[in-house]
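# need coordinates for the following:
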Amino acid sequence: MSEIILGISAYYHDSAAALVVDGEIIAAAHEERFTRKKHDADFPFHAATYVMREAGVSYEDLTAVAFYDKPYLKFERLLETYHAFVPKGLRSFLSAMPVWIKEKLFMKKMLKEELSQLGKGEVPILFPEHHLSHAASAFYPSPYEEAAILTVDGVGEWATTTISHGKGNEIKMLRELNFPHSLGLLYSAFTYYTGFKVNSGEYKLMGLAPYGNPEAEETKIFREKIFSTLIDVREDGSLLLNMDYFQFATGLKMAHDKKWEALFGVPRRKEESELDQTYMNMALAIQQVTEEIVLKLAQTAKRLTGARYLVLAGGVALNCVANGKLLAQQIFEDIWIQPAAGDAGGALGAALAARYLWKKQKRTVVQGKDAMQGAYLGPAFDNRAIYHVARKNQAPYHYFEDFDELTQKVAGILAEGKVVGWFQGRAEFGPRALGNRSILGDPRNPEMQKKMNLKIKYREGFRPFAPSVLEEDVPKYFDLDRKSPYMLLVMPVAEQRLKALPANYASLDLYKRLYCLRSDIPSITHVDFSARIQSVNKETNPRYWQLINAFKQLTGYGIVVNTSFNVRGEPMVLTPDDGYRCFMRTEMDYLVMGNYLFSKEEQPVLKNDSNWQTEFELD
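Next up is the predicted model:
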């Protein structure tokens, strides 16, 4: 009889469900993709329904349901925190307590009620700790029999950072840093202060950091003040926050605005306001501090475990700039990062923890290959479903029996400087589009970054784009000697591809720097000559590989620009309906779904469409 475990993460942000059958990850999905509410925190009813349907099982077939954290421990942390900071935090206490007392304190009962919507039957519900769920999501799918495990995020129940040792089917926790002292919350406080949204804008802060000037006196002062006033960092990477400057423990915002303004000499930036060099320098300063702490933590993990490999999860593991610096330091022979490193991945980790730590099942590792299947774990839609969307919208299309012919056609379209929505196969699990729900462009085109940011994604013009490159061609374009399938490493563009820059480059304003020609692949070369790399494997994603290879045969470049298929504030598209609607709402030139090619010029006006700019809240 099969062992079938449903993993659930919910009630904070990025709810998700995952299903593991006899150790194989059958399916995993974010609730937001179904509900179209970005970072949806509700019980993942749609995601759970999907993963069970994908496996062909019903609720009564489940061996267990594993929830990604321990609610009682979280409640304990809230109570003790409010008590420790009395009389501060009364407003926050009064707003949080009714919800906890009415609902979250009775989480098991509430979960049972939600799960009863999925089917009947008495199924055991397990509650692994939050950081154990993260650790399990990083270690068990990794290609390593043994590894050091580093999990860093905002906060789970109490833990904000843990170092563990994974071996075989066991995970042993070795070190734990507790709330309120948190690298993730420190980074989020700077996200807040630089005018971006907490829990969604951290990647913007990371993308802004390279515009900071590392030689500027202001950057050095910011960095010094972070170390001297805001945090006390120890040699092992543990840290203490000066809570006089933070309000997340007891208040309704991240930082004490007036104290930060007095410390840094600059007010909090208003959301959507113009960015000036000061905030870029601040972004660089906190990014440098984060990288330094992550390196110290990795060195401690190496010392404690003696392991050859490191695996990472937790929200901070999505800081791909820090990941690239960590890899370059060669503290470990290699590192592997869970592609759904945030809370959504906790659903998968909880299910895997149940299998290996509760059921104590044997773990099998395939040398050199992880168990994530390229992170293509979401729903797929066949050509018939795509045809129905075309008929419903009276949308003209071109159907290609021969996929080779389609990829050659699309390669030509990309080479002409057009932008293509690319919708194939199973949706990605995790925050990155990896070639199945992607918007594509020509990396050689100096105007492509501007066009995609302002006319397709409708987002801030400074935001960088990632390259998808044939796995075998990675060293031709980047200073990287291994694969990077999940777009979680930022590495330098190969030196031979760089162009000479004007002498005053560092002093130019943001957009003049941005539009300087920096390399022969300018639309994916960030202002610091780096790129967030996705290597594409012929076996893992044959259709995407085939398209990039067709582009290479035509242009000599085995690389394309890849960004997620959505507009700003919208979750990544999931269904053909979502894909066609997003295509029609933007200035995308072409859409490919399955074997169907849609040209924007041929499409009728989209009927009964809402205004996406009011439908989706800006992230």
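# alpha carbons only for contacts and neighbour counts from here, please
Will do.
# residues in contact with the nearest residue to Leu73 once chain neighbours are set aside?
Excluding the flanking residues, the one nearest Leu73 by C-alpha to C-alpha, 6 or more residues apart in numbering is Glu157, at 5.6 Å. By C-alpha atoms under 8 Å, 6 or more residues apart in numbering, the residues touching Glu157 are Asp69, Lys70, Pro71, Leu73, Lys74, Phe75, Arg77, Glu129, His130.
# I'd assumed Phe127 was in contact with the second one.
Yes: proximity of Lys70 to Phe127 meets the contact threshold set by C-alpha atoms under 8 Å, at 5.4 Å.
# what do the two both touch?
Common contact partners of Lys70 and Phe127 (C-alpha under 8 Å, 6+ apart): none.
# that older thread, so the residue nearest to Leu73: helix, strand or coil?
The assignment at Glu157 comes out as coil when based on DSSP: H, G, I helix; E, B strand; the rest coil.
# against Lys70, how distant is it?
7 Å (C-alpha to C-alpha, to the nearest Å).
# what is in contact with those two at once?
Common neighbours of Glu157 and Lys70 are listed as Glu129, His130 (criterion: C-alpha under 8 Å, 6+ apart).
# hang on, Ala10 packs against Phe45?
No: applying C-alpha under 8 Å as the test, Ala10 and Phe45 come out as separate, 10.1 Å apart.
# between those two, which one's more packed in?
Taking neighbours as other C-alpha atoms under 10 Å, Ala10 and Phe45 compare with Ala10 leading, 23 against 19.
# OK, contacts around the more buried one?
The neighbours of Ala10, taking C-alpha under 8 Å, 6+ apart as the test, are Ala16, Ala41, Asp42, Phe43, Pro44.
# gap between the second one and Glu31?
Think Ala41. Noted for Ala41: a distance of 8 Å to Glu31, by C-alpha to C-alpha.
# want to put them side by side, so please do this one too:
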Amino acid sequence: MYILGLSAFYHDSAAALLHDGRIVAAAQEERFTRKKHDSGFPGHAVRYCLAEAGITPDQIDHVAFYDKPFLKFERLIETYLAFAPRGFSSFRQAMPLWLGEKFFQRRLLDAELKAIGPDVEWRKKLLFSEHHYSHAASAYFPSPFEDAAVLTMDGVGEWTTSSLAYGRGSDLHIIKEIHFPHSLGLLYSAFTYYTGFKVNSGEYKVMGLAPYGEPKYAKLIRDHLIDIKDDGSFRLDMRYFNYCTGLTMTNARFDALFGGPPRKPEERLDQRHMDLAASIQAVTEEVVLKLARNVQRETGAKNLCLAGGVALNCVANGLLAREGVFENIWVQPAAGDAGGSVGAALAAWHQHYGKPRLPLSGRDHIVGSYLGPSYAQDDIETRLRNAGAIFTTPDDDSLFSTVAADLADGKAVGWFQGRMEFGPRALGNRSILGDPRSPAMQKTLNLKVKYRESFRPFAPAVLREDLSDWFEFGEDSPYMLMVAPIRKERRRQMTAAEEQLFGIDKLNVPRSDIPAVTHVDYSARLQTVHADTNPRFHRLISAFKAATGCPVLVNTSFNVRGEPIVCTPEDAFRCFMGSEIEVLVVGNCLLRKEVQNPALRLDYKNNFELD
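Okay, here's the model as predicted:
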């Protein structure tokens, strides 16, 4: 049986395909359209999933959508009525869109699917899952656990903003919910907006900025914005927010509380912004910990699964792991709305059909999150030649030793291998790599390759077998969703003079043996690399270790700021030619910037809308 899962019409649209309960393909629409966070119907992703499985549209048994549009429409209407007459102007403008995309969504889905399979009776195949149930299903069913508590947190689904659930075997049920407008995700997004970053995109930046500041405003947030109970439940004071009926996240009362208007995009960051980031991060961690402790008390579970956009807060995840509330934690790598496509399909398989889970083997069923398109070597060569690329094709032994030497020489390497990752993180198949020992690598990659803010940290990809020698963390972290401290013996303590530097100026001070992946608080966002899930990436890091003694590489996504992660060999070549990446590897094709046709150089710095 084939079940197609869809998420669409808000942000990060995606499609996923199950065959007899096993995930065979999943991809975000943005990777094909090259439009960051594309919210449109994921037609390209659907076609990819069908092609990957080698099936035609009529072979799809059911299509599962990740939320219930009528409930969402109900919430929108009731919210505006509750705040009337405030917001009537925006309500009047939004109503035609809501009617088309929410109230008549079954008709819209049928029409979009007809473009893919004109003769298929799609309406008879449509199923709808509630938004947070889709999140919970995406986390629990693929997890390596026989039973687990499940915590989901995001902005808002239909009504729910957070849910506590419990899964055992093929049964998963929601225990408690927190409802709109009280939302931890929207509270965090309010500070994303207020500190000058883009909502639903810049939350990562707030998290990355937080260690440069002090949580000086945390008490102000607790006293005025959020009332947190001992069990982690909370209520927001809506007098400070504008997201229910307006076009902004915050209002004048919020501005007055924090001493000024929102920072304008691209405006210089100052210490106040860093302190605001640190403060909302601290409050978020408090809520997450209390919610997790409560669900553990209520269920007695030893295992925890996480999903929803807040589950991408890897700093909170790492704290949760270190606190030991649960013996094991598993986070859905596509924890945001894209992962809802997987959850909706799994919910249909297990709940609608009552099918048992796949046998547990100690590993999860996301297969490293390598669920996207791949390209055969001969196809890669044809595509690159047609793009005008000049390359050599060394054998594996020569390729890995050569690239390891390039990395050790300080070069930025674009690394394109195998199936594309599903979710927001590049995990060694669509990555830009660098030498973590270089004090200049973080700044170089941010400013000259990614064209983004210099403060944003990079992740270390470390051989799993060497993890405990470099980081204070003993568990798997294959999806780059846990933050942990650098081991003390690997650190370099800052001098008193260095400690007095303005936040971002601390970037230039080496803090460990691997300064390019060591944040200012001596933390790092870990990716453990396993030989069984990604043998080529594991082999490259092993070659780098053999050359340098260091089993770690800088790993960041293969894209520039505002661009989706590359999908095709042509995408990789364009990004290579439009940035200061010096070496590109696509399959076994090895490209060097200095031998390429200079007429093919691109200006990627201003090619995409800023994120």
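# Throw the contacts of Glu157 of the first structure into JSON lines and include neighbour count, secondary structure and distance to Ile533 of the first structure, thanks.
As requested, the contacts of Glu157 of the first structure are exported to JSON lines (neighbours: other C-alpha atoms under 10 Å; DSSP: H, G, I helix; E, B strand; the rest coil; distance: C-alpha to C-alpha, whole Å):
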{"residue": "Asp69", "neighbour count": "25", "secondary structure": "coil", "distance to Ile533 of the first structure": "32"}
{"residue": "Lys70", "neighbour count": "17", "secondary structure": "coil", "distance to Ile533 of the first structure": "35"}
{"residue": "Pro71", "neighbour count": "21", "secondary structure": "helix", "distance to Ile533 of the first structure": "37"}
{"residue": "Leu73", "neighbour count": "14", "secondary structure": "helix", "distance to Ile533 of the first structure": "38"}
{"residue": "Lys74", "neighbour count": "20", "secondary structure": "helix", "distance to Ile533 of the first structure": "36"}
{"residue": "Phe75", "neighbour count": "18", "secondary structure": "helix", "distance to Ile533 of the first structure": "40"}
{"residue": "Arg77", "neighbour count": "19", "secondary structure": "helix", "distance to Ile533 of the first structure": "38"}
{"residue": "Glu129", "neighbour count": "23", "secondary structure": "coil", "distance to Ile533 of the first structure": "32"}
{"residue": "His130", "neighbour count": "28", "secondary structure": "helix", "distance to Ile533 of the first structure": "29"}
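# in the first structure, which residue is most central in space?
Centrality entry for the first structure: nearest residue to the mean C-alpha point is Pro431, 3.5 Å, by C-alpha atoms, centre = their mean.
# and for that residue, nearest residue in space, chain neighbours not counted?
Nearest non-adjacent residue to Pro431 of the first structure, counting by C-alpha to C-alpha, 6+ apart: Ala340, 6.6 Å away.
# map that neighbour across to the second structure for me.
Aligned by TM-score structural alignment, Ala340 of the first structure pairs with Ala334 of the second structure.
# burial of its match, as a residue count?
Counted with other C-alpha under 10 Å, residues neighbouring Ala334 of the second structure total 29.
# likewise Gln338 of the first structure?
For Gln338 of the first structure, the count of nearby residues is 29 (other C-alpha under 10 Å).
# do you know how far Asp442 of the first structure is from Pro467 of the first structure?
Distance of Asp442 of the first structure to Pro467 of the first structure, computed by C-alpha to C-alpha: 10 Å.
# revised request: answer the last question for Ala189 of the first structure.
30 Å.
# shared neighbours of Asp442 and Pro467 of the first structure, anything?
Contacts common to Asp442 of the first structure and Pro467, judged by C-alpha under 8 Å, 6+ apart, are Val560, Val561.
# A helix includes the residue nearest to the centre of the first structure, no?
No: with three-state DSSP as the criterion, Pro431 of the first structure is located in coil rather than a helix.
# map it across to the second structure for me.
Using TM-score structural alignment, Pro431 of the first structure lines up with Pro424 in the second structure.
# my guess is that match contacts Ala338. True?
No: counting by C-alpha under 8 Å, Pro424 of the second structure stays clear of Ala338, with 9.0 Å between them.
# still on that earlier bit, now intersect the contacts of Ala10 of the first structure with the strands, please.
Mapping the contacts of Ala10 of the first structure onto strands (DSSP state E) picks out Ala16.
# name the nearest of the contacts of Ala10 of the first structure relative to Ala354 of the first structure.
Nearest to Ala354 of the first structure out of the contacts of Ala10 of the first structure is Ala16 (C-alpha to C-alpha; 16.6 Å).
# so how far is Val152 of the first structure from the closest one?
Distance, Ala16 of the first structure to Val152 of the first structure, by C-alpha to C-alpha: 19 Å.
# over to Met372 of the first structure?
Taking C-alpha to C-alpha, one finds Met372 of the first structure at 21 Å from Val152 of the first structure.
# looking at the two, which one has more neighbours?
Counted by other C-alpha under 10 Å, Met372 of the first structure and Val152 do not tie: Val152 has more neighbours, with 29 against 21.
# tell me the contacts of the more buried one?
Shown in contact with Val152 of the first structure (C-alpha under 8 Å, 6+ apart): Thr160, Thr161, Thr162, Leu183, Gly184, Ala313, Gly314, Gly315, Val316, Ala317.
# hmm, the fourth one is touching Thr290, no?
Yes: with the criterion set as C-alpha under 8 Å, Leu183 of the first structure and Thr290 qualify as a contacting pair; they are 7.2 Å apart.
# please, which helix or strand holds the closest residue in space to Pro215 of the second structure that isn't next to it in sequence?
Excluding its sequence neighbours, the residue lying closest to Pro215 of the second structure (C-alpha to C-alpha, 6+ apart) is Ser279, at 3.9 Å. With secondary structure defined by DSSP states H and E, Ser279 of the second structure is part of helix 271-299.
# average offset between the following helix or strand past that helix and the first structure?
Moving toward the C-terminus from helix 271-299 of the second structure, the next helix or strand (DSSP H and E) is strand 303-307. Here strand 303-307 of the second structure, set against the first structure after superposition, deviates by a mean of 0.2 Å using mean C-alpha distance after the TM-score superposition for the first structure.
# give the aligned range of strand 303-307 of the second structure in the first structure.
By TM-score structural alignment, strand 303-307 of the second structure lines up with residues 309-313 in the first structure.
# any buried residues in that stretch, and which?
Tyr309, Leu310, Val311, Leu312, Ala313 (16 or more other C-alpha atoms under 10 Å).
# repeat for stretch 6-15 of the second structure
Using 16+ other C-alpha under 10 Å as the test for burial, stretch 6-15 of the second structure gives Leu6, Ser7, Ala8, His11, Asp12, Ser13, Ala14, Ala15.
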